[in-house]
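Chemist: Can you look at this prediction? I've put the sequence above it.
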Amino acid sequence: MNPHFTYRDGVLHADDVSLMDLAAEVGTPFYCYSSAALEANYRAFADAFEGSDTGICYALKANSNLAVIRTLARLGAGADVVSEGEMRRALAGGVPADRIVFSGVGKTRGEMRSALEAGIFQLNVESIPELEALSEVATSIGRTAAIAIRVNPDVDAKTHAKIATGKKENKFGIDIDHARATYARAAELPGIEAVAVAVHIGSQLTSLEPFRDAFERVVELVHALRADGHDIQRLDLGGGLGILYRDEEVSALASYAGMVRSITGNLGCHVTLEPGRALVGNAGVLVSKVIFRKTGVHREFLIVDAAMNDLIRPSLYDAWHTILPVVEPNPDAPRSPIDVVGPVCESGDTFAVQRDLPHLDQEDLVAFLSAGAYGAVMASTYNTRPLVPEVLVSGAKHAVVRRRPTIEEMLAAERVPEWLDP
């Protein structure tokens, strides 16, 4: 059981706040994040690398709520961003510009300019056309861009195909065999200072071996680049460390840190790490209410008011989220298999198939665990369903950190052209 989401007096709590009370106040569905979990996860990372020249840049794509960013920024986190919007969120959340890394395969010239004008720590370049465009932007405003070139080491991350990023067939980075030529091109370009090598092979990795393979290849590259005359001062090792969703054997953070130190420790490089899911994944839950219990010909369905537009991971990745009743069931309560589905008009709107659960019925509340990463941030308004609220708890305190918009507000953002007026 996650220590930050526990039953107290028969009701599931986030820190010291009852999820039943929150549901009555803000309505369902809603996301809830535990400040204690966020802080514990960050401190575990920071402690594991204490004493080394390491920066921890939280990957905003996992959860970009401003309150989450501010919680981590106050602890010393930097930010890994992949758009100008995320960069602005990081700055608004209190992350200093010189602790922001801008990643991503498709930065626009406008985004490059904004990043350079903000004075961020580093841009991670992923292609020669991007490198040449960045040179033009930098020289046009009289700036020098400190960059890493992201290399693709052709390492199988052994994760879901849609979140693997380090194979030759993936769109990310420059093939490691072409890296020396790319750094040579960077050295020719004005406004470019290639100070780092970057790598990121995927997300939700539970074994250290893919990391080890990738990092060892990167260290070999650093030695070759230095021999070529490039002043490589930094390593960006990305993120990707997995969390426990079901019964995975997740590598211990201490083992990960020891592996990073042993492979990179003799280079004299500043190391940047970009955890996302590892910091926020198990710090959040999605709370939903049962609308109906439906008996079909071959199976039963639990229809809840959350849907694939609120939490798309099960539909997109066949992802598992543990489902708990908010009211604690009797330990010897019988369980039976049931499909947990949402109300969206798609067969893919399914959270769990034949999941063994205690009996649940209309108005009962359930919590989808480990929903703090890639939950609210990937949500949509499909079926004209309003985005769900997000709540942050801290001890016995709570705050709605993103409210649910009304349908009227959603409609007000659109316009009907005059030729369609009645």
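Modeler: Perfect, thanks for sending it.
Chemist: From now on I want contacts and neighbour counts done on CA atoms only, so please keep to that.
Modeler: Fine.
Chemist: how close does the nearest residue to residue 349 once chain neighbours are set aside sit to residue 189?
Modeler: Leaving aside its chain neighbours, residue 349 sits nearest to residue 308 (5.1 Å; criterion: C-alpha to C-alpha, 6 or more residues apart in numbering). Relative to residue 189, residue 308 is positioned 46 Å away (C-alpha to C-alpha, to the nearest Å).
Chemist: the more surrounded of the two?
Modeler: The neighbour comparison of residue 308 against residue 189 (other C-alpha atoms under 10 Å) goes to residue 308, with 24 against 15.
Chemist: where's the more buried one relative to residue 220, distance?
Modeler: 43 Å.
Chemist: which residues are contacting stretch 355-373?
Modeler: Stretch 355-373 is contacted by residues 20, 31, 33, 62-63, 245, 276-277, 280-293, 302, 311, 321-327, 329, 333-340 when judged by C-alpha atoms under 8 Å, 6 or more residues apart in numbering.
Chemist: this is the other structure I want to compare:
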Amino acid sequence: MSGFTSFTYQHGQLYAEAASLVDIAKEFGTPCYVYSRAALIAAYQEFDRAFADHDHLICYAVKANSNLAILNMLARLGSGFDIVSGGELLRVLKAGGDPRKIVFSGVGKNQDEMRAALAAGILCFNVESEMELLSLNQLAKEMNKVAPVSLRVNPDVDAKTHPYISTGLKENKFGIPMTEAERIYAAAHEFTHVHITGLDCHIGSQLTAIDPFIEASNKMLNLLDHLEKQGLHIEHLDLGGGLGIRYSQESPPSIKDYVTALCNSVGQRKQRILIEPGRSLIGNTGLLLTRVEYLKHAPHRNFAIVDAAMNDLMRPALYDAYHEILPVVKKPGDVNTYQVVGPVCETGDFIGHDRKLNLTKEDLLAVMSAGAYGMSMSSNYNTRPRAAEVMVDGDTAHLIRARETIEQLIASEKILD
């Protein structure tokens, strides 16, 4: 348990800040996501302090966790937001986010989404193709508006992360090729309803070394210098997100070291720096609380069947991702090696492989580092209602999303006559 966690053992029981996870399970049931307010505030403030006097905007990547209570807390701290859909735009606005601090990323923005963002008056569209730029210019013209634009450039940098979350290589779907960027920037200045404000890149997620960030930054700065020599004014430099967290044995840079390295690469340039952290803000501030339903001791493997499943936490099945699994109540006795699995009818439905645990039926387990891409990627597969979400503040646990019901899941469906 590293990074910005507020999860500690007290007298053999795991607590979130000063709230007992045993009590939270009794009150709200399982599976249940539990977040620490103090840990989230600490993570945001470390990002903010690391920039010192450099003009900056931290744009939280909403896709990591889009709960309204989390977005509202970040908005009150002064955060901006990186969105990738019209739905996320509405969430941020409903949560009290400032539209002038919103950047809209994503390769496939549809026209309704772009209209809504133009109407809201967002800070910037991170445009990912020439065709998108043309479409945005036309929509802005129809609405008698000027769209603020940053081109997302693909710097062809290997982020050395899982291939599914690598976004900065030339074979990835994201961004405009570096070789095309100058031409498109020059062309964009001829559009009547587009205003170029920034330069943007993002190379991937869960990066655990600084070098790829700096390689990408240096390529973007070289492009920036070329653009300015042509008389093209760039107001901000968006260097994306992607800083990793520790799930197991990873050793990612600290937030301070990461931000300091970015600022040093930018040097004396006056452009405002934008970054888009998601996982590094929220990942270690949350856990998934689950209960053991059954133990099955087979000749070759032991299974702990829990009430959380791949629909609740998709990362292990999707990425073969590792999450530490801790007993909520420590107890003496022999441990066994368990496959911690869920009740969904898929062999890929697992939470963790080969975990050494001392378990009995009804025991509570905490799946750690689950604040990012846990609830936001959850589904209703097997007609399973999505989990409750709880925010802990000191010794008080607040329900910030009620558990879904089966009735809610089927309410919009209709049987034909």
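Modeler: Here it is on my side, so go on. Everything numeric here is computed off the predicted structure, so don't read it as measured data.
Chemist: quick one: TM-score?
Modeler: Overlay of the two chains. TM-score (TM-score structural alignment, normalised by the length of structure 2): 0.98; 415 aligned residues with a C-alpha RMSD of 1.0 Å.
Chemist: And the buried ones among the contacts of stretch 355-373 of structure 1, selectable in PyMOL?
Modeler: The buried residues among these can be selected in PyMOL (16 or more other C-alpha atoms under 10 Å) with this line:
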select buried, resi 20+31+33+62+63+245+276+277+280+281+282+283+284+285+286+287+288+289+290+291+292+293+302+311+321+323+324+325+326+327+329+337+338+339+340
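Chemist: among the contacts of stretch 355-373 of structure 1, which are in helices?
Modeler: Among those, the members falling in helices (DSSP state H) are 20, 277, 280.
Chemist: Report the contact partners of the corresponding residue of structure 2 for the second one.
Modeler: With TM-score structural alignment as the criterion, residue 277 of structure 1 lines up with residue 279 in structure 2. Counting by C-alpha under 8 Å, 6+ apart, residue 279 of structure 2 makes contact with 64, 206, 242, 243, 244, 245, 371, 372, 373.
Chemist: Could you report the distance from the residue nearest to residue 18 of structure 2 when sequence neighbours are not counted to residue 100 of structure 2?
Modeler: Nearest non-adjacent residue to residue 18 of structure 2, counting by C-alpha to C-alpha, 6+ apart: residue 395, 4.3 Å away. Counting by C-alpha to C-alpha, the gap from residue 395 of structure 2 to residue 100 of structure 2 is 35 Å.
Chemist: how much space is there between the equivalent of residue 60 of structure 2 over in structure 1 and residue 42 of structure 1?
Modeler: Counting by TM-score structural alignment, residue 60 of structure 2 corresponds to residue 58 in structure 1. As judged by C-alpha to C-alpha, residue 58 of structure 1 and residue 42 of structure 1 stand 9 Å apart.
Chemist: Compare the two (neighbour count), which wins?
Modeler: residue 58 (34 against 23).
Chemist: Any figure for the gap between the aligned residue in structure 1 for residue 38 of structure 2 and residue 20 of structure 1?
Modeler: Counting by TM-score structural alignment, residue 38 of structure 2 corresponds to residue 36 in structure 1. Using C-alpha to C-alpha, we find residue 36 of structure 1 at a distance of 19 Å from residue 20 of structure 1.
Chemist: Then residue 289 of structure 1?
Modeler: When residue 289 of structure 1 is compared with residue 20 of structure 1 (using C-alpha to C-alpha), they lie 10 Å apart.
Chemist: Could you do residue 98 of structure 1 as well?
Modeler: Distance from residue 98 of structure 1 to residue 20 of structure 1, by C-alpha to C-alpha: 42 Å.
Chemist: before we move on, what about residue 348 of structure 1?
Modeler: 28 Å.
Chemist: quick revisit: could I get the contacts of residue 279 of structure 2 in CSV, plus columns for distance to residue 270 of structure 2 and secondary structure?
Modeler: Below are these laid out as CSV (distance: C-alpha to C-alpha, whole Å; DSSP: H, G, I helix; E, B strand; the rest coil):
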residue, distance to residue 270 of structure 2, secondary structure
64, 30, helix
206, 28, coil
242, 23, coil
243, 24, strand
244, 27, coil
245, 30, coil
371, 34, coil
372, 32, coil
373, 34, coil
